[in-house]
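Asks: coordinates only, sequence not included:
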């Protein structure tokens, strides 16, 4: 329709943190740049800034803006745990480029560690969706004796395609060749639908629990 979509990112606890403004260059796929007045950084597990372009957790320096919440209503212990430290942890993963644009990579607690590699499910899902037979994809960690965990993709096929072992292998090869030599689904399971929230977000936690108990 000739319109420019201005993505932004925020939480109930933190208000918008990152946004595309009408006067700035919009980079497709990016959530934009940190909002003025917020000290937003991409940190590792020890609350240290990650290298430029590396995956980390989106964190907000506590009380860096007068809008920073005082806490949860009538929940002092939860308030202290969430808001009492130097950084507010969003539990969302992203990377930041050389110009300060933030690129979402999924939930921080969804990360898959396989043979020492840290793999974000969002990027693998996006690569799966580029295959013409894939309508929807969800990626989780699947226990593996040799690697600890491997990447497993739950796939909803597009109309006109039938599930088969050959197609599962083809999707895995496709992602490996077009995306990454290590961040690709070694296991594929075809499903009729994916578990989702009322707002349409994929509930990876259900798939992780299913894998852990299988």
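Replies: Arrived safely, thanks for sending. Since this is a predicted model, take the numbers as computed values, not measurements.
Asks: hey, let's count contacts and neighbours off CA atoms from now on
Replies: OK.
Asks: what does the longest helix anywhere in the chain rub up against?
Replies: The residue-count maximum for a helix in the chain (DSSP state H) belongs to helix 165-178. Here helix 165-178 makes contact (Cα atoms under 8 Å, 6 or more residues apart in numbering) with 124, 127-128, 131, 182-189.
Asks: can you check stretch 155-164 too?
Replies: With contact meaning Cα under 8 Å, 6+ apart, stretch 155-164 is reached by 132-138, 188-194.
Asks: mind putting the residues you listed into CSV with neighbour count and distance to residue 32?
Replies: Shown next, in CSV, are those (neighbours: other Cα atoms under 10 Å; distance: Cα to Cα, whole Å):
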residue, neighbour count, distance to residue 32
132, 11, 29
133, 19, 31
134, 18, 28
135, 14, 27
136, 20, 26
137, 25, 25
138, 22, 25
188, 20, 33
189, 15, 35
190, 19, 35
191, 13, 34
192, 9, 35
193, 12, 32
194, 20, 29
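Asks: among those residues, name the ones in strands.
Replies: 134-138, 188-190 (DSSP state E).
Asks: now, which of those sits nearest residue 95?
Replies: Using Cα to Cα, the shortest approach to residue 95 within the ones in strands among the contacts of stretch 155-164 belongs to residue 138, at 20.6 Å.
Asks: could you list every residue that touches that closest one?
Replies: So residue 138 contacts 121, 125, 153-155, 194, 202, 204 (Cα under 8 Å, 6+ apart).
Asks: go with 7 Å
Replies: 125, 153-155, 204 (Cα atoms under 7 Å, 6 or more residues apart in numbering).
Asks: how close does it sit to residue 1?
Replies: Using Cα to Cα, to the nearest Å, one gets 30 Å for the distance from residue 138 to residue 1.
Asks: before we move on, the earlier item: just the buried ones from the contacts of helix 165-178?
Replies: 124, 127-128, 182-188 (16 or more other Cα atoms under 10 Å).
Asks: what helix or strand does residue 124 sit in?
Replies: Per DSSP states H and E: residue 124 is located in helix 121-129.
Asks: packing partners of that helix?
Replies: strand 102-107, strand 134-144, helix 165-178 (3 or more Cα pairs under 7 Å, 6 or more residues apart in numbering; DSSP states H and E).
Asks: one more structure, for comparison:
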């Protein structure tokens, strides 16, 4: 079990103040369930620790209920997950028209924020949405801050939140310069607001020397910001290249036919892995060979020749955690099981 010490509240306050930019005049709503760490830390504890009222909706998430609450309570500061935001985008004008101009700032956490989501919120709602990164063990530690001035680049998770030193480590435990992918780590000796001290009664393998290793692959940018590449076990090795699934998913979502996408590496004897995409289509589109090829070319034009999905499977939904995070490992396991079943099937002789 995870122990959350009382001093963590100071870090929660810092996130609400600097990243969420929660102001006394705001009407705040965090869409996250309080059973999820982001909801417990930043829908309950963080706002109340600042003496600020918070909002809860007792019911399942829907586009209609979201619009109704924002309108009725005059919500100005919204936080949630990209999964929820993509559902709002799929509703289009039915959601955006009634609340355009109502929101002052929007924050996103749980998984990387696709550029298409950022553009939609700016164009359709007239509001800036920023990407924030954290873990249950750490709280939020890497953010594009609404309340601080710094450069914001599409695809970047931002800068270390005050009180934390975030670095990128190589395989030998050395801190890497800009442009080299490695593991996101917290320098615990120089992070006074890092409150995680380990699991109760269980050794914490993520502690290596003075660092906490997150297990996420990232890359340091020249300006000091950090870009998310993917979970270490999600990064795809294909024909000698390393491809982050997030980039391919983001390119797919930019196509109007796609609501959601999940990308995995499928074992392949020639390429080590080939890129396979699972796609949820928008209303009015049907999966077919022609659309598959259209989506492949769409990705090739936006990324690079080796990063397009060689296989596309159209699905009705993607596996997610209760908090809305994609569970790519389930799709990978299904693919491996499918391949094993095909290899085990005897071939009838003529």
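Replies: The structure has been received and is ready for your questions. These numbers come from a predicted model, not from an experiment.
Asks: what range in the second structure does the longest helix of the first structure sit on?
Replies: Matched against the second structure by TM-score structural alignment, helix 165-178 of the first structure falls on residues 289-302.
Asks: mean deviation of that stretch from the first structure?
Replies: Here stretch 289-302 of the second structure, set against the first structure after superposition, deviates by a mean of 1.3 Å using mean Cα distance after the TM-score superposition for the first structure.
Asks: and the residue nearest the centre of the first structure?
Replies: Nearest to the mean C-alpha position of the first structure, by Cα atoms, centre = their mean, lies residue 106 at 0.5 Å.
Asks: looking for the alignment partner of that one in the second structure.
Replies: Counting by TM-score structural alignment, residue 106 of the first structure corresponds to residue 230 in the second structure.
Asks: map residue 33 of the first structure onto the second structure.
Replies: Using TM-score structural alignment, residue 33 of the first structure lines up with residue 159 in the second structure.
Asks: distance check, the closest residue to that match other than its chain neighbours against residue 95 of the second structure.
Replies: Nearest residue to residue 159 of the second structure in three dimensions, chain neighbours excluded: residue 225, at 4.8 Å (Cα to Cα, 6 or more residues apart in numbering). In this view, residue 225 of the second structure and residue 95 of the second structure are 33 Å apart by Cα to Cα.
Asks: then residue 257 of the second structure?
Replies: 19 Å.
Asks: also residue 222 of the second structure?
Replies: Per Cα to Cα, residue 222 of the second structure is found 38 Å from residue 95 of the second structure.
Asks: for residue 44 of the first structure, what are its contacts?
Replies: Applying Cα under 7 Å, 6+ apart, the residues contacting residue 44 of the first structure are 50, 56-57.
Asks: the helix or strand hosting residue 207 of the first structure maps to which residues in the second structure?
Replies: Take DSSP H and E as the rule and residue 207 of the first structure turns out to sit in helix 204-213. Using TM-score structural alignment, helix 204-213 of the first structure lines up with residues 328-337 of the second structure.
Asks: can you pull the buried residues of the matching stretch?
Replies: 328, 331-332, 335.
Asks: what do we get in the first structure for residue 132 of the second structure?
Replies: That one, residue 132 of the second structure, aligns with residue 8 by TM-score structural alignment.
Asks: measure its match to residue 28 of the first structure for me?
Replies: Distance, residue 8 of the first structure to residue 28 of the first structure, by Cα to Cα: 12 Å.
Asks: tell me the secondary structure for the residue of the first structure lying at maximal distance from its centre?
Replies: Distance from the centre of the first structure peaks at residue 74, with 31.1 Å (Cα atoms, centre = their mean). Put simply, residue 74 of the first structure is coil when judged by DSSP: H, G, I helix; E, B strand; the rest coil.
Asks: counterpart of it over in the second structure?
Replies: Residue 74 of the first structure maps onto residue 201 of the second structure when the alignment is built from TM-score structural alignment.
Asks: who touches its match in this structure?
Replies: Residues near residue 201 of the second structure by Cα under 7 Å, 6+ apart: none.
Asks: so what's residue 331 of the second structure closest to, chain neighbours aside?
Replies: Using Cα to Cα, 6+ apart, the closest residue to residue 331 of the second structure is residue 264 (7.4 Å).
Asks: number of nearby residues for that neighbour?
Replies: 28 (other Cα atoms under 10 Å).
Asks: tell me the counterpart of it in the first structure.
Replies: So residue 264 of the second structure corresponds to residue 140, using TM-score structural alignment.
Asks: in contact with that match, which residues?
Replies: 121, 151-153, 204, 207-208.
Asks: and residue 235 of the second structure, by the same measure?
Replies: By Cα under 7 Å, 6+ apart, the contact set of residue 235 of the second structure is 242-245.
Asks: quick one: it and residue 212 of the second structure, what's the gap?
Replies: For residue 235 of the second structure, the distance to residue 212 of the second structure - Cα to Cα - is 20 Å.
Asks: about what we covered before: looking at residue 8 and residue 28 of the first structure, which has the bigger crowd around it?
Replies: residue 8 (18 against 12).
Asks: ends of stretch 43-62 of the first structure, how far apart?
Replies: End-to-end distance (Cα to Cα), stretch 43-62 of the first structure: 14 Å.
Asks: got the buried residues for it?
Replies: In stretch 43-62 of the first structure, the ones that count as buried by 16+ other Cα under 10 Å are 43-44, 50, 53, 55-62.
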